[in-house]
Every structure is written in C-alpha cells, then in structure tokens.
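> 3D, please:
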Amino acid sequence: MSEQLLVAGGGIGGLAAALAATHAGWDVRLYERAPVFSEVGAGIQLGPNSVRCLQAWGLQKPFQAVAAFPERLQVRSALSGQPLAELELGAAAIARYGAAYGTVHRADLHALLLEALSKRPSLQLHTGVAIDRFAEAGNSVVQVRTARGREIEGDALLGADGLWSTVRAQLLADGRPRFSGHLAYRALVPQGGLPKRMRTSQVTAWLGPRLHAVQYPVRRGEMQNLVLIVHGEAPDDLENWDHSANATDVQSALAGTCSALQDAIGAVAHSRGQWRLWPLCDRPPVAGPADMARGLVALLGDAAHPMRPYLAQGAGMAIEDAAELQRALAMHDVEVSLRLRRYALNRWQRNARVQVRSARNGRIFHATGAMRWGRDAALRTLGPRLLDMPWLYGDSKGY
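Coordinates of the predicted model:
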C-alpha cells in the first residue's frame, strides 16, 4: 500500500510538492482553502536552478510554451538612466547552467503544474478545505482536522500554505511574519499596444535611493511585468492587505527619477492597466533543520522560509524544496520522520543563505549616499561577475 502525504496549500509550492511526491511513489491529498485553484496575476523570474527541476519533472515543453526567455539582464541607474552593468542570459545561461533563465506569469506556472497533476492518478485535489489542527498518533500517522471538523489521516503532513501558514503556527509557534519596511507596487500590461520604446524583451533593474524597479516580459513576451518597490509604513492588517493602488502614488514615489524609468512605468497608464500594492513581509533566516521539519510534519516554500524578493528566488526555493522532498520521500526503507528530517537537513542552510542574501541585496539596491556611489562604481567595473551567481544557479546538488 502506498504511503500518503497530506499537503496544505494549493499555491505553486504546494502543487510542486504534490507533483514531486507522486514521482516519489506516494499518494497525495492536497487541500486548498480557497474555493478554486487560482493565482494572483504577477510575474515570476525562474533561474536555471529551478528550471532544471521543472525539466526533471518532464515540464520543459509546457514551460517553454508559456514563458519568456530574456536574452540579458541589465542594471540601470534610476536617477540618470545610465546602464551600470549587463549579464548575458538566453543561450549563455543554458551553456553555463544547463537550463534557461525564464520569466513567467504566475498564473501560467500555476496552471502548468495543475495540468501535470491532473495526469497523476495518485493525486486527489480538494478545494474549499482549510487545515485547522494536526496531531501525531501513536501508530506513526498524522491526524488532521479541517476547519469544518472533518478528520483525515496520512503518513505525513506538508505545510505549503504560504506566508501565513496555519501548519507553521502550530508546528513552530513562532509568531507572525515581520513587515520588511518595503511596499511593492505590481502591474501587468499587454505589450502589443505599447510604443516600441515601452516594450521590453529583457530583464531591467533600475536602482535608486530607497527604491528600485524591475521590468521583464512574461507570457511568451506578450505581456510585461513591472514591479516598483519603495520604503513605506506597515498597514494595520498585514495578513489581508492587498488593494488597488493609485497611480499618483506611483508617480510620487518616482519623483526625481529619470525620464526613461518614468516612461517604462508609464506603460501601465498607457495601457489603462492597474497597479496593485502589497506590503513585503518575511521572517528571520531558517536557523536549523527543526525549523523545516519535526516528526511527521514538514514545511515548504514561504511557510518555511519567506524571503524578500531581491534575489527573485521565492518561487525558485519552493520548487527546489519540492525536488529535495521527492528525493527524501523516495527512501521507502527509511522511517518517514527520518526522511522528513533528511529533507530539512539538505535544505535549511541553502534557504537561509538565500534569505540572508536577499535581504542584503535590498539594502544594496536601495543604497543612498556614498554606498550608492560605491555600488554603481563596482557594477560598472565588475558587472557580470557581480550579477552572475554560480553558487545559486549552478548549485552542486544539481537543483
């Protein structure tokens, strides 16, 4: 009889974990609290490290059908508009790391994973079901109770239920995520109706004092994703705070920046698009394997290691987690609790490193004064060496 994994959370991390577990020979029941499977419309950057995981699951062709593959990453000054550094992606990334650097609409990646799961007979998907509590029984099973009082048993429970994870709240009891002090304005616009000067086929990062912006293509290049991150105050309700943003707030945040950046951001107004505003939250870096797995319960993705977006690795680390979980779950001659600990032992240090580097990048991106001048000089001199990250994209474990 196959072992059974219960998964809380139907986002990208939860779907990737469910797919990985079926590849490891497990039966999976996935529970999503929302009434339907859906994802917020925003872009994701996937480095070669996470694209290789998709390839291993046989998803290269579906990914190629929906993603864009920028030829380069360019860093520019948000004040002067001058280029500071470039890194070749495209074929150069494939040659270096065995996989492309892709940019994808979050909903497209979510749909791709759902489609792959629909072909796995060992998977059951349940919507409108929230996990409330869990307990480990004496006979090496985990018992889960839903918010509606239904009781479910499995051989292991995976909390992939995001930043505000209820599984984490019980497993670690370590309080709420912390507000980073940064706010993200996000928008998606069709590129077809834009003037050529507003379109993009590359990743461009604009660095300015106490702010930065990123733009890149998604959905085969048909759409453009724009993100502006600025310093700001915490809203009263962090957990449920997501709303339409006033375009004048974006314009105010960009006061003093160059016309080229304002033109790029102006693509939203030109296409009559809409900005959405999110507070960015995270947690301290993972401190050890017990932060990711205890007994028959494990955490994955944002439930385990929410991070700031300044390495563009939030989704990537969740996908890597799923790949490592697959390797651990496939060790069928080992007790389940030891398999989950093996998963955590092999993941916690890498996740912690990415969390630390992401936070550090935020300070560098938003630098002011002498630090900003030094950053710009270093980028002009050592650009490709600073932008390329072999430790991340070409990790020796094969992610």
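> rest of the way, CA atoms for contacts and neighbours
Will do.
> tally of neighbours for the closest residue to residue 35 other than its chain neighbours?
If the residues on either side of it in the chain are set aside, residue 35 comes closest to residue 128, at 4.2 Å by Cα to Cα, 6 or more residues apart in numbering. Neighbourhood size, residue 128 [other Cα atoms under 10 Å]: 12.
> Just confirm residue 128 contacts residue 10, I think it does.
No - in this structure, residue 128 sits apart from residue 10 without contact. The criterion is Cα atoms under 8 Å, and the distance is 10.5 Å.
> Mind listing the shared neighbours of the two?
Among the neighbours of residue 128, those also in contact with residue 10 (Cα atoms under 8 Å, 6 or more residues apart in numbering) are 31, 32, 33.
> I'd like those residues laid out as CSV, including neighbour count, distance to residue 97 and secondary structure.
Compiled in CSV, the shared contacts of residue 128 and residue 10 are given as follows (neighbours: other Cα atoms under 10 Å; distance: Cα to Cα, whole Å; DSSP: H, G, I helix; E, B strand; the rest coil):
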residue, neighbour count, distance to residue 97, secondary structure
31, 23, 35, strand
32, 22, 34, strand
33, 18, 37, coil
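> that older thread, which ones are touching the residue nearest to residue 35?
Contact partners of residue 128, counting by Cα under 8 Å, 6+ apart, are 31, 32, 33, 34, 35, 36.
> Just the strands from the stretch 151-300 of the chain, written as ranges.
According to DSSP state E, counting those that start in this stretch, the stretch 151-300 of the chain carries its strands in the segments 151-154, 156-159, 178-190, 203-208, 211-218, 223-231, 243-245, 275-282, 293-294, 297-299.
> Here is a second sequence; please produce its structure as well for comparison:
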Amino acid sequence: MRAAHILVAGGGIAGLASALALGRRRHRVDLFEQAVAFSEIGAGIQLGPNVVHRLQALGVWEPLMRIAAKPEALVVRSAVHGGEIARLPLGNAMLRSYGAPYLCAHRADVHGLLLAAVRSSGAVTLNTGTRITDAVARAGAVCVASTGVRAWEGDALVGADGLWSVVRARVTGDASPPRETGHTAWRALVAQSALPASLRSTQISVWLGPRLHAVAYPVRRGEALNVVVLAEAAPAGDAHDWDQASSLSALQAATGRTDASLQALLDAMPAWRAWTLCDRPPLSGPEQMAGERVALVGDAAHPMLPYLAQGAGMAIEDGVALAAALDGCGAEAVPERLERYARARWQRNAQVQARARRNGEIFHATGLMRFGRDTALRWLGPRLLDVPWLYGA
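A predicted model of the protein is given here:
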C-alpha cells in the first residue's frame, strides 16, 4: 500500500499545519500558495492549551517557546470607567489544569515557524505563485487546475484557502460569499519599550463597552504589545482586504471616547490597520467539511468571529485531526478517511463558531444585559472565563 499523495491549497497557517501534520504521517504532499513568496500579515493570535498541545504534537514546541509570550492573567475591565470586573489566572494555573500553557504570539511568527518545520521535513513540496482555480474529484483521484502551466492530480485535495475559498464550493456546492457582520476590527502593534511603563503589560487585558470591546496582550516574547479594537461599525472597506490602512480618528468615530486609561493606550499606538469581520453560519453537518476526495480546514470550512480567539486554533486542530484520520491510509481508502475526519471535527467547530457569535453579543451588550453580564463576571469570573470544554480537548 503506497502512501497517499495529498494536494494542499493555501500556504497560510491552516495549510502549513495540515501539510506538516500529513508529512509527519509519511504522506507525500504538494502545497500551493498563490503568492510568489510565503509571508503572513496581521496581528497577534492567542493560543489556548488545546492549540499548544497540537503544536507540541507537530514538533514545533521549542521554536514556539522562543517566539511566544506567556501572559500571567486575563483581566476584564470596563471600557467606560476602567474598573476591573473579573480576572482569570493563566500561567501556571493553565499548565496545572490542562497540561499546557496559554500563549500569545504574532501571527507572522507562528506562520514562520510552521514554514521552517515544513521545509525541513522533506515530505512537502512547496509551489509558490500557484493559485488553485478548480478541482474535480473522480474515481481514484482528484484533478486540480491552477494558474500555472500544468494541471495536478493527487489522491486528495485539502482546501486551506481561507475565507474566500475556491475549494469550498467543490465540497458544499455553495459558492456564496461569507457574511459581512457589520463589525469592524482595528489593530496595532507597538514595541513595549516605546510605551510608558504604565501602559506596558504582561497580561491579556480586555475592555468591554457598549457595542465594542478592546483587547491588548504581549507578543514576541513579551517585547511587543498587540492591541485590537472591535466595534459594531460600518465596514472599513473592501471585505477581501484585511490589511487596510486606517487611523485613530476613524476608530474613534466608530467607538467614541473610552475610559482614560484605555484611551491613553489607543493614543500611544503608532499606526492602525483595519478589516471587516465576516463569518458563515455554524456548520450543520460533516458534509460541509469533506466530500469524495476533498476536505476543508480552517476558515475555508468554518470562518468565525474572533470573540473566542480560536480561529487559528481550530485551523491547527483541523490539520492535526486530518492527518490522524489519514494515518496509514493508502489512496483507495481516502474518501472514507476524509468522511471520518469530517465526522470527528464538524460539531466541535460548529460549537466554537456559535460560541464566538454569542460572545460578541455578550461583550458588546448594552442596558440591562450589560449590567447582568458585569454582575455575573464579578461573582463568577474565573468560572465564566475558563473554557474547559475547549481548552481540555
């Protein structure tokens, strides 16, 4: 029985994690990235213990610890008056509870360590400047058309091509675009050494306000601070572009003034970028993640709002689970194994999608709902902020 030949569309975190996991299971992998060179933009990402366990399994623990920050606590504050509402210890508390730490990192750094691991694996061929434009599954193989001069054939195709996935329609039969949510996110990154001592941080800080919230946490070994503000505001621009130039004045036009301490942090940011938040309804069945010889991972399958900080995490989980489902699998067994993968993953991803949507409503609450939220957090903070069903899986 020969190892399967797997084609992976997309060279972001989802595609690299999938390719690395598949290569470690001795499959032959061709990965296609539409850009002429691998790169990643964006802001920080939070890596809960569930994600850290998967990265350990992928063999990138040591480089991860060289680029990540280990926040001491998650602290929730009011964006209106700045007072502390609740606190969840992280650090050693997460390690004791879940066997892995809670980490924060810059997206580009995580992408870089996965890319380095893929390159050193010897099992993955990287094809840049090649965008997958179509795919047809037939008996015994999947045929892929690309922007290059040749067509490709493999035993399976993994759609890791993100929010605007081309591959997704080959699985779901649905070519509709993702939903624009009416929420916009602004992000900034600054060296902690450039901030006054009062604004530097070793923890994750969250400020909750009416129809908005803000998050700040350390990245890059704690040397930089990542700041994100999310508000129910008109789209910032082209929904396809999640790296739009923006400004503090545009942010403030959407949010209004905030608590003085949060405002001081926002004022200290050297520049702002913005993007429009999009998602899709929570998955309703395994057929939305795999069909015949094509499977989806990450945002191609289940784009979600960032209100549970698990978008990248679920993509990495998908890649590891996909490789496990295909372990020891020859070409003839691929369709059944992809179905097994989809059955194992769809409900968890759907739960995270739904919880992220619900968190957005809670974070941005107004009136009596906001009062009830703050009261519950003051009394039951650690219990409400911890997520055992997510972190312990």
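> Post the TM-score for the overlay when you can.
The pair, once superposed, lands on a TM-score of 0.97 when counted by TM-score structural alignment, normalised by the length of the second structure; 390 aligned residues with a Cα RMSD of 1.3 Å.
> picking up where we left off before, of the strands of the stretch 151-300 of the first structure, which is nearest residue 23 of the first structure?
In this view, these are compared for proximity to residue 23 of the first structure by Cα to Cα, and strand 156-159 is the closest at 15.8 Å.
> And that closest one against the second structure, how far off on average?
For strand 156-159 of the first structure, the mean distance to aligned residues of the second structure following superposition is 0.2 Å (mean Cα distance after the TM-score superposition for the first structure).
> which residues touch that strand?
4-9, 141-142, 165-168, 296-300, 303, 336.
> cool, stretch 198-212 of the second structure as well?
With Cα under 8 Å, 6+ apart as the test, stretch 198-212 of the second structure has contacts from 70-80, 82, 192, 213-218, 222, 225, 229-232, 255, 262, 265, 363-366, 370.
> again with stretch 270-280 of the first structure
Applying Cα under 8 Å, 6+ apart, the contact partners of stretch 270-280 of the first structure are 179-190, 193-194, 234-235, 238, 241-247, 268, 308.
> Aligned counterpart of residue 294 of the second structure in the first structure, please.
Following TM-score structural alignment, the counterpart assigned to residue 294 of the second structure within the first structure is residue 297.
> OK, contacts around its match?
142, 156, 157, 158, 159, 171, 337, 340.
> Check the gap between the third one and residue 174 of the first structure for me.
For residue 157 of the first structure, the distance to residue 174 of the first structure equals 19 Å [Cα to Cα, to the nearest Å].
> what's the helix or strand for the residue nearest to residue 319 of the second structure when sequence neighbours are not counted?
The spatial neighbour of residue 319 of the second structure that comes closest, neighbours along the chain excluded (Cα to Cα, 6+ apart), is residue 18 at 3.9 Å. Element membership for residue 18 of the second structure, per DSSP states H and E: helix 13-24.
> That helix vs the first structure, mean deviation?
Using mean Cα distance after the TM-score superposition for the first structure, the mean distance for helix 13-24 of the second structure is 0.4 Å.
> Which stretch of the first structure is that helix matched to in the alignment?
The counterpart of helix 13-24 of the second structure in the first structure, using TM-score structural alignment, spans residues 12-23.
> Pull out the buried residues from that stretch.
Of the residues in stretch 12-23 of the first structure, 12, 13, 14, 15, 16, 17, 18, 19, 20, 21, 22, 23 count as buried by neighbour count, 16 or more other Cα atoms under 10 Å.
> Let's have these in TSV, adding distance to residue 90 of the first structure.
Written out in TSV, the entries for these read as follows (distance: Cα to Cα, whole Å):
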residue	distance to residue 90 of the first structure
12	24
13	25
14	29
15	27
16	25
17	28
18	30
19	27
20	27
21	31
22	31
23	29
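> Among residue 157 and residue 174 of the first structure, which residue is more densely surrounded?
Between residue 157 of the first structure and residue 174, residue 157 has the larger neighbour count (other Cα under 10 Å), namely 30 against 11.
> quick one: residue 101 of the first structure and residue 273 of the first structure, what's the gap?
27 Å.
> Residue 101 of the second structure matches what in the first structure?
In the first structure, the residue paired with residue 101 of the second structure according to TM-score structural alignment is residue 100.
> What separation is there between the closest residue to residue 130 of the second structure other than its chain neighbours and residue 124 of the second structure?
Nearest-residue entry for residue 130 of the second structure: residue 34, 4.5 Å, with adjacent residues in sequence omitted and distances by Cα to Cα, 6+ apart. Applying Cα to Cα, one obtains 16 Å for the distance of residue 34 of the second structure from residue 124 of the second structure.
> Tell me how far the spatially most central residue of the second structure lies from residue 149 of the second structure.
For the second structure, the residue whose C-alpha lies nearest the mean C-alpha position (Cα atoms, centre = their mean) is residue 312; its distance is 2.1 Å. Applying Cα to Cα, the value for residue 312 of the second structure to residue 149 of the second structure is 32 Å.
> Likewise for residue 358 of the second structure?
According to Cα to Cα, residue 358 of the second structure and residue 149 of the second structure sit 46 Å apart.
> Next: residue 364 of the second structure.
Distance from residue 364 of the second structure to residue 149 of the second structure, counting by Cα to Cα: 49 Å.
> Same question for residue 304 of the second structure.
As it turns out, when the distance is counted by Cα to Cα, residue 304 of the second structure lies 35 Å from residue 149 of the second structure.
> Likewise for residue 272 of the second structure?
From residue 272 of the second structure across to residue 149 of the second structure, the span is 39 Å (Cα to Cα).
> More neighbours: which of the two?
Counting neighbours by other Cα under 10 Å for residue 272 of the second structure and for residue 149 shows that residue 272 has the greater number, 22 against 8.
> Alignment lookup: that one to the first structure.
With TM-score structural alignment defining the correspondence, residue 272 of the second structure maps onto residue 275 in the first structure.
> Against residue 250 of the first structure, how distant is that match?
Where residue 250 of the first structure is concerned, residue 275 of the first structure sits at a distance of 8 Å (Cα to Cα).
> and for these two, which residues touch both?
With contacts taken as Cα under 8 Å, 6+ apart, the residues that reach both residue 275 of the first structure and residue 250 are residue 185.
> Quickly find the element holding the nearest residue to residue 153 of the second structure once chain neighbours are set aside.
Sequence neighbours aside, residue 143 is the residue nearest to residue 153 of the second structure in space, at 4.5 Å (criterion: Cα to Cα, 6+ apart). When secondary structure is defined using DSSP H and E, the element that contains residue 143 of the second structure is strand 141-146.
> Alright, that wraps it up for me.
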